[in-house]
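In: Here is my input; please provide its structure:
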Amino acid sequence: MKSKITFFIFALVLMSINAQGPPLEAQGGEFIFNPQNKECLTNIQRQNIIGQLDENITQLRRNNELAFTASTRGNHPLFVWPVQKSSNSPYNEVWGISNYVDHNQNSPDQLTDYDCGTRTYDTTSGYNHRGLDVYSWPFGWYMMDNDEAEIIAAAPGQIISKSDGNFDRSCDFSTTTPWNAVYVQHSDGSVAWYGHLKSGSLTSKGVGDMVSEGEFLGVMGSSGVSTGPHLHFEVWQDATYTNLIDPYAGTCNSLNSDSWWQTQKPYLNPGINAVLTHSAQPVFNACPTTETTNRSDNFDTADNIFCALYLKDQAAGTSVNLKVIRPDNTILYDWDFPLNANYFSSWWYWPFSGVFDMNGAWKWQATYNGATVTHNFNVSGALSINENTLESTSIFPNPFNDIVYINSQAKIKKTNIVDMLGKTILNFVDTSTLGIKELNLDLLSKGVYFVILESDENEKKTIKLIKN
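Out: Here you go, the predicted structure:
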């Protein structure tokens, strides 16, 4: 008994010491999307698009199907954000901004965005960026493969053209392949272009159909002139395509005087895109190879667990509070990570091993710019103070369907079934001379559970169970 008490006191002291920053340097750094810049459409592609739009509007008007009429023209629309995460996305957010509209008509490298900054681009050919570029982050290719970053209608309107079926894994600017896109005209006659979409992902609606605000239009891709998955969102005042609109209100917006957003986002949007755990360092492969994410939420206590953080608009001079929290809500680590540079997107990770001393659902938590994001991950295989005498005890089959059997030389008098969140959902007690030999778990849903076995000598063992 004395040795167990001593071990328990030592464990409490160790937990107190560890509730600080980890003795690890952060790894990772800046992620740069689209380091090269060129017009999103060639002049020929742009003229072909305008020609098709004109033809479709003429046909819709001839058929008395064109929703817009000059006599009923209203005020310009107010947009919602045109990118959203899918229902299956594990991220807090899925986007970052690389470029705004360029208001300086000179070139090259003479840049002015709506806020009088230089978050835009031009080219030596005289092109000034005409839209908003929103890229997917983190793991843009993985998101594209799994339809995790969706493009939605920023305002209600009528589809006046769409293009689909074009190659969508472009990695350079030499392509002449058209992009996949949807074009929507609003009630005031303005037109929004949604470009670079994933092939085959576009809405099933066709030319002439109406879409509502927030309606799905497609998945972010890299079709046309592109070097990675992103949305090019371009807005024109009317179907003459002579007056460009910048949806953002700002001192240096020379195109329109007011905002076209329902709620205009700030120029910089510092925030957390994801808080994830990995079995190994994630790898950002060369374009267009999908990233090797190595994402995992289930670990053994002996595993090396990579706790990672993905930010957008990282601001120098700020910091992120980070915590690793045990299943019993005691804190293993709690520290502030200083950010020393301005990055449009960044990623940081810490590999931990040999510190996961408890079975169940752990938490990896980050707080930045007033927002807290928590990621749950599961650890099994940790031995408690008095578990060692049940080392030979096992359960089979595992994975199982309905019934599991307990193979133990000790008499098992009690078992608890715990879910991934650490909640006890079933318990069994047996006072017979034989003890518990089998468990009927047919009521459990498919998934991962933990069974805690207790012998008549108060010895305990935790085993991870997987139900098929």
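In: From here on, just use CA atoms for contacts and neighbour counts.
Out: Will do.
In: and Asn48, helix, strand or coil?
Out: Assigned by DSSP: H, G, I helix; E, B strand; the rest coil, the conformation of Asn48 is helix.
In: Count the residues that sit near it.
Out: With neighbours defined by other CA atoms under 10 Å, the count for Asn48 comes to 13.
In: do the same with Asn104
Out: By the measure other CA under 10 Å, the count of residues near Asn104 is 23.
In: same check, this time on the one 10 residues further on
Out: Here the count is done by other CA under 10 Å, and Tyr114 has 24 residues near it.
In: can you check Ile245 too?
Out: A count of nearby residues for Ile245, using other CA under 10 Å, gives 25.
In: Ser3 too?
Out: If you count neighbours by other CA under 10 Å, Ser3 ends up with 9.
In: how much space between it and Ala249?
Out: Taking CA to CA, to the nearest Å as the criterion, Ser3 is separated from Ala249 by 69 Å.
In: How far does stretch 168-187 sit from its chain's centre?
Out: On the basis of CA atoms, centre = their mean, to the nearest Å, stretch 168-187 sits 23 Å off its chain's mean C-alpha point.
In: The structure of the following sequence is requested for comparison with the preceding one:
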Amino acid sequence: MKNISKILKTIGIIFLFLASISLYSQTNKKDFQVDGGNYPFPKNDAQHPCISIEEYEVLNKEVGENLRKLHLEDRVNRNSLTTSLNWPLQTASGFTQCSYHFIGAYVDQNTATTAIQDYDCGTNTYDGHHGTDIAIWPYSFYKMDNNQIEVVAAAAGTIIQKADGNFDRNCSSNTLTANSIIIQHADGTYALYWHMKKNSVTTKNVGQTVAAGEYLGIVGSSGSASGPHLHFEIWSGNTNTTYKDPYSGSCNLLNVNSWWASQKPHTDPAIMKVSVNTTDNIMPGCPTTETPNESDVYVIPFQGDGLPAGYAKFYVFLREIPANSLLTMRILNPNGTAFSSWTYTVPTLNKISYWGFSKLLPTTDGNYIFDATYNGQTCSKSFTITHSLGINDVTTADSFNIFPNPTSDEFSLSVYSLESKTYTYCLSNITGQIIETDKITINNHKWEKSFLISSLSKGIYFLTLNDSNSQIVKKIIKN
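Out: This is a model prediction of the structure:
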């Protein structure tokens, strides 16, 4: 009997050990679930250029006519210092991101129609390209729709050409007019700013001056554009045949010196952005606006659509990071210690790429930081964990009833035994985004309403009913 007891005890220990291994493996699998990869951005090419030959001909004529009308050729100071260019983009006030751009194409230095070469002897260009394409990412159309990246004057000068009011959600070559501006500098050189957002171009008119760094417009996708980007082009004279390359490099055959006040590197590996997401982001491609699904606040208990309970999605967005590079990621507690950390080896070199990790959220209230580091460069994002909605006076009265709950496509709100007066109801998601809100008047202490939510993602929602003195909050679970 003693031997049998020992055997059973041993079997029990083995079972518990195997069960713990199985549980750890399942947790580990969830905790290191990763998706993403290369982002195949659309790009102009020789058959679909940013500015066609026909458009250049129209521009040359328009610029010449405007110069004569304004007598600007007589004012050019050929002895002035060569124009020094600042970066022609900036983030809008209140918007921050570790980095927001990548170079889709440089000036083509090879005049042969069967070969390409950029200023650094690379191939980041397309045949016959006369400018620098500066694309914005991630969520380029979301950035455009929300006016997050501004085009600014790289140098002071006079407006020679301006176009606005044109369609701005193009994805390929076309004959549509771009929203644009051309500025003549004091030394007689010109800068072209192309593809801007509709109705975003400066209200200043042809003949008026702008200062270096002054707002010109919003990055868009107007004209012959493959997606939101700025086509930035430099001329030494008043026609496109005088185009130059602002970058200095061993294969720049157009000009010796750099025109940039501070030239950025040809290849610039970086973590562009990190984010904490309630579920997978949605990037449908040009011209549809992306859905980031990001949040700064997570109410515990948290259930993200398509994620294990208590998990969120942690994203990193990369630019030109070499294959086999190591990324180190951390979730930092409010006191700066690590709540969790992990590493990931980038499998291949891509122009731009993104990687998403399903990770367990902290459950202690406080302000946390998610950061990612590559080659000593760190990009971070703060987020908050809370168990409350930040409501001063919350009433969970029986007089406020929701059914069915959980639900899949609709629910009804029934209010009774409440004081007859005006209230405001608000349906919101777990990030605080308002889905529906309105004022109602309750008569005879009763009120009912049905809500259709079939189009909403699975997860937790909140319905709030409030007046000037109190709030009633109910949680709704959508399956």
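In: what are the ranges of the strands in the stretch 251-400 of structure 1?
Out: In the stretch 251-400 of structure 1, the strands defined using DSSP state E, counting those that start in this stretch lie at 271-278, 298-300, 305-314, 319-325, 331-338, 343-352, 360-368, 371-380, 394-396.
In: Tabulate the ones you listed in JSON lines, adding columns for distance to Pro35 of structure 1 and mean neighbour count.
Out: Output for the strands of the stretch 251-400 of structure 1, formatted as JSON lines (distance: least, CA to CA, whole Å; neighbours: other CA atoms under 10 Å):
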{"stretch": "strand 271-278", "distance to Pro35 of structure 1": "20", "mean neighbour count": "24"}
{"stretch": "strand 298-300", "distance to Pro35 of structure 1": "36", "mean neighbour count": "18"}
{"stretch": "strand 305-314", "distance to Pro35 of structure 1": "16", "mean neighbour count": "24"}
{"stretch": "strand 319-325", "distance to Pro35 of structure 1": "26", "mean neighbour count": "20"}
{"stretch": "strand 331-338", "distance to Pro35 of structure 1": "26", "mean neighbour count": "17"}
{"stretch": "strand 343-352", "distance to Pro35 of structure 1": "12", "mean neighbour count": "20"}
{"stretch": "strand 360-368", "distance to Pro35 of structure 1": "26", "mean neighbour count": "22"}
{"stretch": "strand 371-380", "distance to Pro35 of structure 1": "29", "mean neighbour count": "20"}
{"stretch": "strand 394-396", "distance to Pro35 of structure 1": "54", "mean neighbour count": "16"}
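In: Can you verify Leu23 of structure 2 is assigned to a helix?
Out: Yes: using three-state DSSP, the assignment for Leu23 of structure 2 is a helix.
In: Need the three-state assignment for Leu8 of structure 2.
Out: Assigned with three-state DSSP, Leu8 of structure 2 falls in the helix class.
In: Tell me the spacing between it and Tyr425 of structure 2.
Out: Counting by CA to CA, the gap from Leu8 of structure 2 to Tyr425 of structure 2 is 61 Å.
In: out of these two, which sits in the busier spot?
Out: For Leu8 of structure 2 versus Tyr425, the count of surrounding residues by other CA under 10 Å is larger for Tyr425: 18 against 12.
In: quick one, what contacts that one?
Out: With CA atoms under 8 Å, 6 or more residues apart in numbering as the criterion, the residues that contact Tyr425 of structure 2 are Thr437, Asp438, Lys439, Ile440, Leu463, Thr464, Leu465, Asn466.
In: now do 6 Å
Out: Shown in contact with Tyr425 of structure 2 (CA atoms under 6 Å, 6 or more residues apart in numbering): Thr437, Asp438, Thr464, Leu465.
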